[in-house]
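# Just to be clear, the model below is a prediction. Sequence and coordinates:
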Amino acid sequence: MLGAAGLFTDGNTVAAAAVLTACVACAVVNSPLVFPSPLGAEEARRRSAADGRPVIYRRPGRPYRRRLRFRLGRDARRAHWLDIWRDPAAAAAVRAVADENETVPTVVLPDGRARVSPDAVRVRELL
């Protein structure tokens, strides 16, 4: 943000607008208001069974996860997101379906079927 302000005061409004747009996009993609904070593994499984929405296991800072959330747009809120670094039970669930690897994103449907690293089109179909 300060970089954009500096560019603006130097008279470079196009570059300032580009930097500001990038900062806002980054804030939106990582915002807990847009994408709610994850649940615990047991609570997510319980809710998934009740509402039929899939559980998506993730790790923070992974570019594929950001890309997936961005491509899903508002549909991303129709899934339960779990951080495997915050919840050991979530990490264990991913290892159980991903050949003992912590490959994310991993999508688990309410019926127990799992998809490891699916593309965004497939995840949207599952939602």
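Received it, and whenever you're ready, just let me know what you need.
# Could you use CA atoms for every contact and neighbour count after this?
Noted.
# what are the ranges of the helices in this structure?
2-9, 13-29, 41-51, 63-72, 88-97, 120-126 (DSSP state H).
# thinking V108 is in contact with S117, fair?
No - using Cα atoms under 8 Å, V108 is not in contact with S117; the gap is 11.0 Å.
# Counting neighbours, go ahead and name the busier of these two.
Neighbour totals were compared for V108 and S117, and V108 leads with 24 against 17 (other Cα atoms under 10 Å).
# and the comparison structure, right after this:
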Amino acid sequence: MTRRWQPAAFMVAIGVLGGFWIGSYGGLVFFLVMVAVAVVVSPPAFPRSVTDAEARAAQAADGRPIIYWRPGCPYCLRLRGSLARRAGRYHWVDIWSDPEAAASVRAVADGNETVPTVVTVGESFVNPSPQLVRSLN
């Protein structure tokens, strides 16, 4: 669980250290910017994650794509941001909180844990463009 929060905690720590180093109002502004970045890369910025098993069962029932992601991933963040309100139409699975999900990603990404990985009923896409993902649903 703590691994999921490491990128956000790192951003806050950088904000604190940088804020003290810069000092005055500039330091406060730097700290607030880093806290804002931490909020954006934190796990709650994404739709509620489910387990790999839950996502596969739901996909079998509704046919919606599964998006495998991990906290702190800039490509996942870009994809999440580009989907905007449509993000809830997909099944989001955090590979850091579910070892089975990480294994599923390795199975389609040549042994790597490359995210985002999108799995549909018939095919898989490793680090697809946001336009491709939007067209899947």
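Everything's here; your move. Worth saying up front: this structure is predicted, and the values here are computed from it rather than measured.
# Overlay the chains and give the TM-score.
Once superposed, the chains reach a TM-score of 0.75 (TM-score structural alignment, normalised by the length of structure 1), with 116 aligned residues with a Cα RMSD of 2.6 Å.
# highest average neighbour count across the helices of structure 1?
helix 88-97 (a mean of 18; mean count of other Cα atoms under 10 Å).
# Residues contacting it, please?
Identification of contacts with helix 88-97 of structure 1 by Cα atoms under 8 Å, 6 or more residues apart in numbering yields 40-42, 57, 82-85, 100-104, 106, 114, 116.
# Apply the buried test to these and list what passes.
Buried positions within the contacts of helix 88-97 of structure 1, assessed by neighbour count (16 or more other Cα atoms under 10 Å), are G40, A41, Y57, L82, D83, I84, E102, T103, V104, T106, A114, V116.
# As TSV, those with distance to V14 of structure 1 would be great.
Formatted as TSV, those follow (distance: Cα to Cα, whole Å):
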residue	distance to V14 of structure 1
G40	44
A41	45
Y57	39
L82	38
D83	37
I84	40
E102	42
T103	40
V104	37
T106	40
A114	45
V116	41
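# So which of those sit within strands?
Y57, L82, D83, T106, A114, V116 (DSSP state E).
# Return the residue of structure 2 aligned against the fourth one.
Translated: T106 of structure 1. Superposed on structure 2 with TM-score structural alignment, T106 of structure 1 falls opposite T117.
# Equivalent analysis for the second one, please.
Structural correspondence for L82 of structure 1 with respect to structure 2 (TM-score structural alignment): V93.
# Please apply the same query to the first one.
When structure 2 is aligned by TM-score structural alignment, the residue opposite Y57 of structure 1 is Y68.
# so who does its match touch?
W92, V93, D94, I95, A101, V105, V115, P116, T117, V118.
# Apply 7 Å and report the result again.
W92, V93, D94, I95, V115, P116, T117, V118 (Cα atoms under 7 Å, 6 or more residues apart in numbering).
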